[in-house]
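Trainee: Next input, structure requested:
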Amino acid sequence: MKSKLRNLLLRFLPDTAQILGVGLGGYIGVATGEAMGAALGGVSGEVIGRVSKDLIERILSEKEKGRIEFIGYYSEIKIRKLLDSGSSVREDGFFENIDEISFADEIFEGVLIKAKNAYEEKKLPFIGNLFVNSVFSSISTDDIHQILNLSDQLSYNQLVLINIIQSKIAGFMKIAEMSEVKITDDKIGLYYNLIELQTKGVILDIHNEGDLAITGDRTVDFKGCALTRLGERIYKVLSLNEIPLEDIERTMRIIT
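Mentor: Below you'll find the predicted structure:
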């Protein structure tokens, strides 16, 4: 069973790019060598024919093609690394066809669509992580769909804030010793990002009955700020621990 799933998975991503006219073999060849590129480019499969049939009937801009190309390449490399390191793909029916389509088909199509429309291209790796992690994690398909739908509603800066709150690196940046953070003009964007995260049920204040502790003069208490269960799932499924340090430091400078 594991061998069958592995073979299916290794067919999965290359065919997506072929059907979309992106040419996965070409850009993998550039990145990793002609031999590997040629091998992947020649792979034939049926799964992605169902996933991408609708997409190929649309006219994609060069940027949209580039985003889809990136997701194909990024996901392929990450999945291969995890398989080669001994990680096991899920065996709960995720890849099995129901009415000629599998949950894997649905999720991957959703990821492609979100990636195509992602004008904040820094979000692309994390959108790709959603599919990669869904392949190896037992997270329910309902949770995956919920996070996928939220992925284009959350800005990249909000993803950075989720990382900061979950990993509690604010303590390292000395914010743990502060009881308040003043929100001045240069911090107004961060303030509204926090409000939106709270409204969407991603963060809460454990010391203020769940509501983010914000006073009338727009003072935010970060000490009790935490992720909800939804926020924790977003952090895990999108692998937000991989947010670049420079982006975290940039946000921390605004906070402090």
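Trainee: from here on, contacts and neighbour counts on C-alpha atoms
Mentor: Noted.
Trainee: In space, what's closest to Gly37 - neighbours in sequence excluded?
Mentor: Distances taken as CA to CA, 6 or more residues apart in numbering put Gly29 closest to Gly37, at 3.8 Å, once the chain neighbours are dropped.
Trainee: where does the helix or strand encompassing the one you found sit relative to the chain's centre, distance-wise?
Mentor: For Gly29, the host element (DSSP states H and E) is helix 24-32. Distance of helix 24-32 from its chain centroid, counting by CA atoms, centre = their mean, to the nearest Å, is 23 Å.
Trainee: Run a quick neighbour tally on the nearest residue to Glu180 once chain neighbours are set aside.
Mentor: Computed as CA to CA, 6+ apart, the closest residue to Glu180 that is not its neighbour in sequence is Asp221, at 4.8 Å. Residue crowding around Asp221 was assessed by other CA atoms under 10 Å; the count is 19.
Trainee: to compare against the first, here's another:
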Amino acid sequence: MTDDRTSDDAHDRLRRIVDEGAQIVGGASGPALGLLSGDPALGVVLGGTGAAAASALRHIGQEFVDRFLGPRERKRVGAVIAVIADDLHAKLSSDEPLRDDAFFDPGLRGRSDGDEVAESVLLKCQREPEEKKVPYMGHFFANVAFRPDISALMAHQLAKHAEQLTYRQFCLLNLATYQQSHHRLRSEDYRGQKNFTVELLQVLYELLDLYNRGFINFGGEVAFGPTDVKPGSMRTQGLGSHLAVLLDVSGIPDDDLTPIVAQLSVPSDSAT
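Mentor: Model (predicted):
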């Protein structure tokens, strides 16, 4: 009886922190909450490996609930757990095959690679002041759970890179990957331009940072500085392509992309 009460208390605490995360992402759906609670009725939907993935998320989430978190940290952790739970449930319900390697197998250590990657993502979201990044970090873990080609080592590497990027760089990954056919971005570089707005310089330096990390290219052109950036030629490459897909930056709203597109579409003679 005591163990049952302890388990119920842990589930209640996890549910409360997910509810607090609703301020950031709108909260988890009913089925996703059932996944977090270990609802046996979802066993048919989850299957063996799905149950292991849900158990990993539940276990790490409950560990975080027992940690000392500030009010805003609780909301961020609750938000990312909600996103992961929703994504896992949606993918499993649509019969998307969960990875069937040993990613969620605790083995002799009693701790799976999935546990470690989940903890890494939750820690990064706990400390992330740019809260618009939080949902995409949730998508990241959920997508890794269905990608056996992404090893635990690679997942940690990519999560670290995602932590270091700004939300605006998430938006730029979106533009470099998905939006080229929808936006008429500047096709030339900025080498002949004498004056730059502060807003444009910010975006150019963030693009240059993505280039220096090897995440994007400018169609084979070498970029030594911000004036070498060619927005219309930018494409993701290497780890940048993996990040764009795993973070699901295709879902970034147009309202966040439009101001960036406006800067990168400005003709060279209109900046003062």
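Trainee: TM between them?
Mentor: The TM-score (TM-score structural alignment, normalised by the length of the first structure) is 0.78; 234 aligned residues with a CA RMSD of 3.3 Å.
Trainee: corresponding residue for the residue nearest to Glu180 of the first structure in the second structure?
Mentor: Under the alignment (TM-score structural alignment), Asp221 of the first structure maps onto Lys230 of the second structure.
Trainee: Which residues are in contact with that match?
Mentor: Listed by CA atoms under 8 Å, 6 or more residues apart in numbering, the contact set of Lys230 of the second structure reads Arg186, Ser187, Glu188, Asp189, Tyr190, Phe218.
Trainee: how does it look with 7 Å?
Mentor: Residues in contact with Lys230 of the second structure, defined by CA atoms under 7 Å, 6 or more residues apart in numbering, are Arg186, Ser187, Glu188, Asp189, Phe218.
Trainee: For the counterpart of Glu249 of the first structure in the second structure, grab the count of nearby residues.
Mentor: With TM-score structural alignment as the criterion, Glu249 of the first structure lines up with Thr258 in the second structure. A count of nearby residues for Thr258 of the second structure, using other CA under 10 Å, gives 13.
Trainee: I'd like to know how far Thr258 of the second structure sits from Ala162 of the second structure.
Mentor: Distance of Thr258 of the second structure to Ala162 of the second structure, computed by CA to CA, to the nearest Å: 22 Å.
Trainee: Alignment lookup: His207 of the first structure to the second structure.
Mentor: Using TM-score structural alignment, His207 of the first structure sits opposite Gly220 in the second structure.
Trainee: how near is its match to Val77 of the second structure?
Mentor: The value you get for Gly220 of the second structure to Val77 of the second structure, if CA to CA is used, is 40 Å.
Trainee: same question, Glu131 of the second structure
Mentor: Here the criterion is CA to CA. By it, Glu131 of the second structure lies 11 Å from Val77 of the second structure.
Trainee: Looking at those two now, which is surrounded by more residues?
Mentor: When Glu131 of the second structure and Val77 are compared for neighbours, Val77 comes out ahead with 28 against 18, by other CA under 10 Å.
Trainee: Helix, strand or coil: sort out that one for me.
Mentor: At Val77 of the second structure the chain is in helix, as set by DSSP: H, G, I helix; E, B strand; the rest coil.
Trainee: aligned partner of it in the first structure?
Mentor: Using TM-score structural alignment, Val77 of the second structure lines up with Ile68 in the first structure.
Trainee: so who does its match touch?
Mentor: Taking CA under 7 Å, 6+ apart, one finds Leu112, Ala115, Lys116 in contact with Ile68 of the first structure.
Trainee: Out of these, which comes closest to Glu62 of the first structure?
Mentor: Lys116 (10.3 Å; CA to CA).
Trainee: ok now do the closest one, which residues does it touch?
Mentor: Here Lys116 of the first structure is in contact with Glu64, Arg67, Ile68 (CA under 7 Å, 6+ apart).
Trainee: what do you get for Lys4 of the first structure?
Mentor: Here Lys4 of the first structure is in contact with no residue (CA under 7 Å, 6+ apart).
Trainee: okay, now Ala223 of the second structure: neighbour count?
Mentor: Applying other CA under 10 Å, we find 16 other residues in the vicinity of Ala223 of the second structure.
Trainee: do Leu245 of the first structure as well
Mentor: Leu245 of the first structure sits with 10 neighbouring residues when counted by other CA under 10 Å.
Trainee: For the second structure, just list every one of the helices.
Mentor: Along the second structure, counting by DSSP state H, helices occupy 2-20, 22-25, 30-37, 43-65, 71-93, 113-126, 134-144, 152-164, 167-177, 198-212, 238-246, 254-264.
Trainee: Buried deepest among those helices, which one?
Mentor: Of the helices of the second structure, the one with the most neighbours on average (mean count of other CA atoms under 10 Å) is helix 134-144, at a mean of 25.
Trainee: Tell me the residues of the first structure aligned with it.
Mentor: Alignment of helix 134-144 of the second structure against the first structure: residues 124-134, by TM-score structural alignment.
Trainee: The matching stretch against the second structure, how far on average?
Mentor: Overlaying the second structure shows stretch 124-134 of the first structure at a mean distance of 0.7 Å from the equivalent residues (mean CA distance after the TM-score superposition for the first structure).
Trainee: Measure how far that stretch is from the centre of its chain, please.
Mentor: Distance of stretch 124-134 of the first structure from the chain centroid (CA atoms, centre = their mean) equals 4 Å.
Trainee: neighbouring contacts of that stretch?
Mentor: Ile71, Tyr74, Ser75, Ile79, Ile107, Phe108, Val111, Ala115, Val237, Leu238, Ser239.
Trainee: rewinding a little: any chance of CSV for the contacts of Lys116 of the first structure, columns distance to Thr184 of the first structure?
Mentor: Listed next are the contacts of Lys116 of the first structure as CSV, based on distance: CA to CA, whole Å:
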residue, distance to Thr184 of the first structure
Glu64, 37
Arg67, 36
Ile68, 39
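Trainee: ok, of those, which one's closest to Phe94 of the first structure?
Mentor: Phe94 of the first structure lies nearest to Ile68 out of the contacts of Lys116 of the first structure, by CA to CA, at 22.3 Å.
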